[in-house]
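Colleague: how would this look folded up:
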Amino acid sequence: MRIVSTFHPPSSVTDVVKCRLTSDRSLIHLVVAKSNRLDIYSVQPSGLSYECGAEIWGRIVVVKAIPTRGGKSNLLLLTDHPDPRLIFITYSTFSTGGRLNAVKTLSLYHHNSRPSEFLHTVLVDPTGSVAVINCYTGKFRVVELENGFYKNDFDVMVSELNILSLTFLPTSSDNYSIAILHQDHNQNLQLLAHNIVLSEYEMSPESTLLLPPTALSTSAVSPTDAPPCLVPVPPQRSNATEQLPGGVLVLGGRKVQFFELSSEEWQEKHREKQRKLENRQKSADQAKTKEKQKDREVKKRRPKSAVEWPWCEVTAWCPANDEGTKFFVGDSYGRLAVLSVESTVERGLIVIPLGEVSPPTALAYLDSQVLFIGSHFGDSQLIRIHTSPVSNLAAPTLPIPAGVSVVEPSAFSYSSKGKRRASTTDREGGGRVLASNGTYIEVLDTWQNVGPILDAVLADTDRSGQPRIFTTSGSMNAGSLRIIQSGADFQNTAVTENIGNFSKIWPLRSRFHDSYDTHILATNAQETVLFSLDQPDTLSVIPTEAMHFDVSPTLAASNIVRRLKNSGRTSYEDSSFIVQVTEDKVLLLEYDNVLQTHSFLASWSPDEQGGEWAGRKIVAAALNPSQFVLGMSRKRLVVLNLSENNEFQIFRYKDLREEISVLSCTPLDPTKSFSVYIAVAYWSIHAVDILSVASADGYLNPVCDSVSLPALPRSLLLHDFGYAPQILIGLRNGILVAYTFGKNVLEDERIFSLGTEPVGLTQFEMGEKRVVFASGSRAALLYAEKGITQHSSVLVKNVFASARINSPNWPSSLLLMTPAGGVIGTVRDYNKMHIRTVHLGLDNPRRLQHDVGLHAFAVACVRTEPGPVGEDRLSSSSLKLLDDKTFDVLCQFTCQNSEEITAIHMIPFSEGNSAICVGTVFLKPNEQEPSQGRLLLITVESGAVAGRQLKKSSEMNVNGCVYALTRVNGLLAASIGPSVSVYKVDAAGFQTVAQWNHNYLVTSLSARGSRLFVGDAICSVSVIDLIETEGGDVRLESIAKDFSPLWPMSIESLDQDTIIGANSDSNLFTYTVQRGETRTTLDRDGFYNLGDVVNKFIPAASGGTNVIALEPKLLFFTSSGRIGVIVDAGPELSLHLTALERNLSKVVTEIANASHAKHRAPVGTWGKSDADAAAYGFLDGDFLEKFLDFEHPSSETERILKGSISPEKLKQTYAEIKQSLEALQALH
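Modeller: Predicted coordinates:
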């Protein structure tokens, strides 16, 4: 069984809407819709403040605001096919924050209806009385609304089938007219309107005269261009007496056109003509009359005003003022402009360029010249529009192609007498494009979006042992590489190379209760050194003769308190005492703050005790403010404290069962100066005991059963994260083990891997959280979240020792000992997703490979220069070599004209170097299927003058597009159109050794050993084997094939017999080769609806443990920016988790109460059917982890554990389930 969990949620924005969700008229909200989530932000003076969010089971298409009589708005959400839903959502505020509530869900599913091909949307009229949904061809769903809530709904038939855009016309509150832009059977674009008659539950079959039917000119909008959108323009007052009726903007195409609504006078005149025409039809010459009527219907009417649109396809717009006379408009390449419809009679439409932003999917004007840009192809942005340029003052605001009529800003200036200066371009109804310089945009905030992801690799470029994810992201003008890693953010503030290599370090203060540290005591196997923290950029060494500490290696050191006894009661007060423990003795020192020196006060040693103490060595030590615990040779454990005379005295001692290796006596309560427990680890038996310092049953006796460990403990820490005491055990082999210590029992074992070096532990505070820094080959931060011990990777490596320091020069910092010396820094954002962006702009990355030997990435890019709508755009493709640390472009190879790189693969070449195999396609305008491509072998050559260069070593012409490349048994396999070809590649070039021609369109390949797994985009998947004969010949032989209509988009092998993939319907699937007596088949044993299109699978880094049968297998990447992990669960655990998912689905739902089983059931192109089955072979990891959100015991956990009926009772305990889910959570 495979578990599907999310590492990085979808980040591309689908839609946004500005509204007021509360009765507070001064508070504006921004609603941001992503593919599966709705997020609410409030607009504050400092920016956007996140309020709340909710997961939606289904792909969100559109979100709209429904105005209510109280001034606030409710939300209306539309989800996508195959099961479209309309969800009514309200927003409530509580003392703990906001919350979204679904008050009504309306299913829009129609059996046997054809989904709308071009437009899937919902409209809400400005009064909030009616909503219209278009999601099926030839049919609207009309919903009546009352004060923001559902009232009634009905279907109306629509004769216009290929609808491109819809909008409500600005009419009186009693009339509801919808403008429709559609493509007719002659491929002409028609603009017309219909009335909705609520009383009759229908839409008028005849078009309304309010917007006369109009055929759009092909010179403005071509049927082959991206479809334009309709924008309503409310009525305007041009002067004190004249009222303009408003109309509709056709936004898109080569021109922006404004069609004015007809007046009542014109409508009455037209009706009179219609009546006369009907009378004529009664005459004998009916044929001529009908022909004249038909000519009138298709007549192309001139718009009231029009202006040339100088940039690319319009993708988003929003009103720029409440009057509806100005609009922000963005194109597909992020060119942002203001479109003004003020005074269309005098000036016409005016386009004012503002600058370049992320390619917008949706726009929302908030307030005070602040605009939100929601993007699918780039980062979402919060920008401010300035009235004057703020940068690039000498450059044009936006490039305007030659041939577009422009005017200078001075053309809109006025004289002191109020008359406008004449312009040579003035003409009635004509529009203008303003030519200006400088950028008017300031970016205030950015929300990173890693989608759409087309390719990805996992690489350890800094050799830290923590591989990072590298993706090809973005498109249009926002192409980029993204470097993604989850973990705590460690920010270096200083590197002290002179500190040397020390195995242990301790911070020291002037007095125990002081907040600042003044010194660092450091030790190695030879000596102890004292450093001062008085310098701002380095650690200064205190001379040996002045430090008064024992210079032999130190086992432990710490500030302590003074112990007092009054009337039999013990108390503790601040002191300047310091305890140092060496192999031979324990020293008490005191710090003189005036002289700034340490002085010796007292000591204790085993030899001074004589008798059986003599000859013993101190082998381990642990200190707390008042107790000094020593592990001595010959198995003796000793607890010392200070007498009232500041002398060391033995409080307790005991001989234990084995030689002691490491100790911990940290108080579980940080406000206490003593500990009632001591943790002890042993050398020979790899075990840990917890002993009681004061127990009714005897001193220093175990309080719980011992735990055995797989390796030698090298560090121990008793620690309370705030919800339960823990014991953390760092092992010699790089494993960290954590147990919950409660009710005198160790339970809830958790295991973390930190490489191969011994693990050290350092306790400190981050804000109000008590956290632990664990170091080894890799580093991690342990903390508590929702009552669960979590860990985040820290981006440092090979830490020998660590200590918390706090000084005026380095506040709240960590000092880490590494091979490079001492590193001082701070840890922030302990659970942050770190995303670094390498901007490539118009160079959109499509394919990515990393080579360890070259220390570089090979990136295949496609660059398309933006141009006006309808014109050919110059496109080129190149292969870039980027340094894997700096990401500088080292060199690049450019393809031929009309050639595009479609696949790349690194292959070993001569003298241990790698070469880059490149597959291309030639794109010819008149070809429906590519007929020509190339295989290129690119080598990296180093030159003394020019540096690295990419050189084409050899090439081979092929008959089709090279969709995928992979290595199989040392040979190169390529999918070329319908075939799979295998090549031997050497310095001589490509030599064909085998070919397979039994598919339609092979777009994906995966190899495992001698097996090739083939994904046919038109059919399904198949498995073929590469057979080498005794004579040295090679052939491809079919193993098994699936013949179902699956339409796979990407595939990857899980093992020699198992394949996983994703199809165009957003489903995940698995197939396994089954060998029978007579034939071998490919059986589907997994099918699951992910709700997202997966473009790439890559092998995951190993992160499983032997304790829980969970192993990460693959990472997957989607168009929306989701990064997920496929985790393999063992057979027994799979049964338990399947039962948990079943019971959990009866308790947990999304806000619209959708069924989880239905949500994850596989879907097909034609929607639901009675034969639909539930998902199988996969479990929803994100859903399973919701079990951890419930407190225990609680009514919810009881319902989940017991089930609805007796057979549904879970066989695992709460603790066992929690342990499994925490282990799953740690894998992503």
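Colleague: going forward, measure contacts and count neighbours with C-alpha atoms only.
Modeller: Fine.
Colleague: does Q1219 sit in a helix, a strand or a coil?
Modeller: The three-state label given to Q1219 by DSSP: H, G, I helix; E, B strand; the rest coil is helix.
Colleague: Not counting residues beside it along the chain, what's closest to it?
Modeller: Nearest residue to Q1219 in three dimensions, chain neighbours excluded: D748, at 6.2 Å (Cα to Cα, 6 or more residues apart in numbering).
Colleague: want to put them side by side, so please do this one too:
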Amino acid sequence: MNEVFNLRPTIAVLYQDSKYAKHLSSYEIIVQSREKRMKEGPLKSRDLDIGSSLLIPLLDSGIIIVGEQTLMYIHPNSEIKSKFIIPIPTVFSSYTTINNNKHILADDYGRIFMLTLSNSYKDSNFMKISQIGITSIASVLVYLPNSYLFIGSHYGDSQLVNIPDCLVLQSFPNISPISDFCFVTREGRNEFIVTCSGAYKDGSLRILRYNVEMNKTLEISNLNGIYGIWGLYLQNEFEYTALVLSFVNETRILKVFHNILNEPEIEEWDNFAIPNAKLPTLVAKNVNNNLFCFISNKSICLIDWKSNLVLKEWIPTADDIITCACLDTEFASVSLTKGKIVVFSLKNMTIVEIGEYKFNYEVSCIDISNNALISVGLWIVPSIHILSIPSMELLLSHSLLGTVVPRSICIVSLASMNKPVILVGMGDGTLLSYGLDGLDKGTLPINLSKFITPIGMNVFAISDRSIIIYGSSGKLSFSSINLKEINCMSSFISSIFSSTIVVVSENIIKIGSIDSLQQLQIQTIPLGELPRRICYHDKQKVFGVLTIKLSLEASNGNEVQTSYLKILDVTSFDGILDSFQLELNECVQCITSVTIDNQDIFVVGTGFSLPEEEESSKGRIILFGVTNKKIWVFSEIQVNDAVYCIGIIDNKIIAGINALVHIYAYDSSLKNFNVIATYRSTTLCLSLAVHGTHVIIGDLMKSVSLLAFINTENGPRLKEVAKDCNPLWMTCVAALDNDLYIGAEAEGNLSLFWKDFNTTFEENKLQIISEIKWGELVNQIKPGTILYSENSIIIPKATFVTVDGSIGIIFTVKREYLEFLVNLQSNMGKIISGIGCLNHSNWRAFCNRRKKSNEPKCFIDGDFVEIFINLDDDIKQKVIDGVDGGIPLLLTVKENLFLKNIRE
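Modeller: Got it, this is the predicted structure:
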């Protein structure tokens, strides 16, 4: 439908009749003093191109009808028509107008066309169309001044391009539509999410993780072999202007300055004489009075950088060597051979030995904290020890079980934490933090480096998977960083480079800043085809991705769909490791992983869509083995319908095949699979989820059923335990707990189901205890999140994704807080209006064609309730008082603590 330029406002309507023929009608809008009516307009045409989909209004009151094979111009004078045959038929999806003679069109394949009109429709070349570029598949086009074009895409990233060459100037990430997702788990924690995003040629995998992003402002390359780096300042402790670089056989120093053009530069500090320049430096730091202190394995040197003189130097005896060293602003401490620790005062421009301590074993790591404590790790008998300064009294000794040696240690006071934390980086990549359990962070030895940012002190744990350790809400928190192969790092606060840290990564010095310690990062892995389903195989460390590739036959322009199983490596995502093409007309539907007969298997369910059939009449369950990152067929099961969903229960395959649910067991002697249990769903088993020995079935039209896989005298069977009889068209289901299940239905609603196993009353009924309208079609729900909470009140349980690109998290709330939250949400809805004055209760109320509620039922909209924290005090008071028909709230200590936890 479109508005046509005319003396009277005219609406042109493109419509399809019951026989699928396309026609054009128009209606004039007549507005007179006492009359408002519509009458049939002059624009009309019948039996148009069957692929007609767009109308382009022109200033002469004419209109262009855009079809798949033709372009037709029609004028209000119905006798005036012009038809143009499109050289290559295609499906156009959107258009925008530059001027009356130039229009831009986009098709379903991401191609951009320029439609040019001459001044006379009688001209044989009145319409001319040509392809000018390829972009993301456009859902909407917006022409901007100065020859810019915005591509709004639902299937890929939106883009800003210039015309006429369609050069991409800027991309705007978009992860919709999300058809599936999976978690990548390490050491029992979901580390990140991988989504199947986009469609057709813009299909991709998106990796979402909470990460630290370093904004790099300068890089210095071709400096191989750096294993230590320290930032130094000359005058102001918040303005670092020198970098000390330690190599295997030398030490160099760089200086930052403004050149004559007032541009920042960095170069080697030639006229600064580094003591022991042909030796590696163990540590370098500013000490009191802005002096430089360098420690190598031969000496401790105190240097006045202004005069370039060594003020003091301490050298160990001939039979000693410095093995480890650390510095603070007033003290230095070194470990010598045979386990000897010596501490020095650096006050008054001197190096004075003030104490020592002797251990029975060699020292593996050492650190000074706040000029007050020395922490030490030992070889041979792995252990850590804390000494006081200056008394060198042993305050604490702790044996580390096992044979792994501590390689780095520090005591640090982090923001928002009441007490200092002892951090120990072990030789096997384990990070120990006292007061917490051991947390595996990598496989290489961990090196701990304290650094300062505007938000306070933090710790960089350098390993093969480097992380930043910081305090948040009174707890120790960890974030990975978007850099690879980090060798060393240091604070480097510099206004010249707007930086806070310097990092040596992949033999490149990188100077930059960290804006946030907990930021959601999105990485894109382009596939060029639709990613339909994904599964992570933890043992093989690979992803199995089911994709559908859409291509055009050169001879006739027909679309051809080809399905694949592809595997990618979890560590690098560098390209497809292997690919398996399925048969002609076979469409992939579902995937899971299992280990059978000591083989690591991806189990894939498919269905055949034959041209002569309206519904699938056959399918396959194919078991693919993965060995050395290669795919091979382990076995296959022929079935009589499409396999819509699949899972693993008791190491057996459970599959939803049309209305039937089968469980297949593997016979290792015969090398085949047998059906050992069957259940018939009401309409069609569209989704299933396994929780222990229970199976939750999502039916196409008849809501949710709960099954139990049991052993009887007659063998295994699937027994229906309970079901919900409401006519809900389910899209996906998941189990949140032993008796708690969630499902999404086709009209954008979420329902929470509960089975009371402790009573015989209505024993076959699943009770709907919570309902809410989410407003988007939910494609998948899976237990688990990448958020972790030590809060016992709000517990993250599951994650869901939608066709519009939303990722939502479902939490459970302790029962004693539920009534308060429901009343708080209801009261807020009566006081706060949404965009367009939408009422929150009405918007979030369960609604489909058969049922309309007044408000959400025992379901809390977390985004909405969080607003309460930042409301003005007078509005908060209205919410608490229950103004406009609400329920007055009593904010006790318990409720105030709860609101605090929501904010955190």
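Colleague: distance of the residue nearest to Q1219 of the first structure from T1213 of the first structure?
Modeller: 12 Å (Cα to Cα, to the nearest Å).
Colleague: Those two - which one has more neighbours?
Modeller: Between D748 of the first structure and T1213, counted using other Cα atoms under 10 Å, the more crowded position is D748 (16 against 10).
Colleague: Now do that one against D592 of the first structure, distance only.
Modeller: Applying Cα to Cα, the value for D748 of the first structure to D592 of the first structure is 47 Å.
Colleague: what do you get for V680 of the first structure?
Modeller: For V680 of the first structure relative to D592 of the first structure (Cα to Cα), the value is 35 Å.
Colleague: Between the two, which has more neighbouring residues?
Modeller: The residue with more neighbours, out of V680 of the first structure and D592, is V680; 26 against 14, by other Cα under 10 Å.
Colleague: Quick check, that one in contact with S692.
Modeller: No: counting by Cα atoms under 8 Å, S692 is not a contact partner of V680 of the first structure; they are 10.9 Å apart.
Colleague: Next, please give the residue ranges for the helices of the second structure.
Modeller: Secondary structure of the second structure by DSSP state H: the helices cover 815-831, 840-844, 862-866, 873-881, 893-903.
Colleague: With the stretch 51-200 of the first structure instead?
Modeller: Read by DSSP state H, counting those that start in this stretch, the stretch 51-200 of the first structure holds no helices at all.
Colleague: just to revisit the earlier point, make a markdown table out of the helices of the second structure and add distance to K652 of the second structure.
Modeller: Compiled in a markdown table, the helices of the second structure are given as follows (distance: least, Cα to Cα, whole Å):
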| stretch | distance to K652 of the second structure |
| --- | --- |
| helix 815-831 | 36 |
| helix 840-844 | 40 |
| helix 862-866 | 38 |
| helix 873-881 | 53 |
| helix 893-903 | 41 |
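Colleague: Which one of those helices lies nearest to S397 of the second structure?
Modeller: Of all the helices of the second structure, helix 893-903 sits nearest to S397 of the second structure, with 36.2 Å by Cα to Cα.
Colleague: Pull out the buried positions in the closest one.
Modeller: In terms of neighbour count (16 or more other Cα atoms under 10 Å), helix 893-903 of the second structure has its buried residues at F898, L899.
Colleague: now swap in stretch 871-888 of the first structure and tell me
Modeller: Neighbour counts over stretch 871-888 of the first structure (16+ other Cα under 10 Å) mark S876, S877, S878, L879, K880, L881, L882, D883, D884 as buried.
Colleague: want to throw those residues into a markdown table with distance to T1197 of the first structure?
Modeller: What follows is these, written out as a markdown table (distance: Cα to Cα, whole Å):
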| residue | distance to T1197 of the first structure |
| --- | --- |
| S876 | 58 |
| S877 | 56 |
| S878 | 56 |
| L879 | 55 |
| K880 | 54 |
| L881 | 54 |
| L882 | 52 |
| D883 | 52 |
| D884 | 48 |
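Colleague: for the residues you listed, which one is nearest Y1071 of the first structure?
Modeller: For these, the nearest to Y1071 of the first structure is L879 (34.8 Å; Cα to Cα).
Colleague: R863 is in contact with the closest one, correct?
Modeller: No: contact criterion Cα under 8 Å: L879 of the first structure and R863 do not qualify, at 11.1 Å.
Colleague: Could you find the closest non-adjacent residue to the equivalent of S563 of the second structure over in the first structure?
Modeller: When the first structure is aligned by TM-score structural alignment, S563 of the second structure is paired with S877. Once flanking residues are discounted, S877 of the first structure sits nearest to V862: 4.4 Å by Cα to Cα, 6+ apart.
Colleague: Tell me how many other residues surround that neighbour.
Modeller: V862 of the first structure: 24 neighbours (other Cα under 10 Å).
Colleague: which residue ranges form the strands in the stretch 1-150 of the first structure?
Modeller: Ranges of strands within the stretch 1-150 of the first structure are 2-8, 13-19, 29-34, 37-44, 47-55, 60-67, 73-79, 85-94, 97-107, 121-124, 130-136, 139-146, 149-157, based on DSSP state E, counting those that start in this stretch.
Colleague: export these to JSON lines and tack on distance to G474 of the first structure and mean neighbour count?
Modeller: As requested, the strands of the stretch 1-150 of the first structure are exported to JSON lines (distance: least, Cα to Cα, whole Å; neighbours: other Cα atoms under 10 Å):
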{"stretch": "strand 2-8", "distance to G474 of the first structure": "16", "mean neighbour count": "21"}
{"stretch": "strand 13-19", "distance to G474 of the first structure": "13", "mean neighbour count": "24"}
{"stretch": "strand 29-34", "distance to G474 of the first structure": "16", "mean neighbour count": "24"}
{"stretch": "strand 37-44", "distance to G474 of the first structure": "20", "mean neighbour count": "19"}
{"stretch": "strand 47-55", "distance to G474 of the first structure": "24", "mean neighbour count": "15"}
{"stretch": "strand 60-67", "distance to G474 of the first structure": "20", "mean neighbour count": "24"}
{"stretch": "strand 73-79", "distance to G474 of the first structure": "24", "mean neighbour count": "24"}
{"stretch": "strand 85-94", "distance to G474 of the first structure": "29", "mean neighbour count": "18"}
{"stretch": "strand 97-107", "distance to G474 of the first structure": "31", "mean neighbour count": "15"}
{"stretch": "strand 121-124", "distance to G474 of the first structure": "25", "mean neighbour count": "22"}
{"stretch": "strand 130-136", "distance to G474 of the first structure": "28", "mean neighbour count": "23"}
{"stretch": "strand 139-146", "distance to G474 of the first structure": "35", "mean neighbour count": "20"}
{"stretch": "strand 149-157", "distance to G474 of the first structure": "38", "mean neighbour count": "16"}
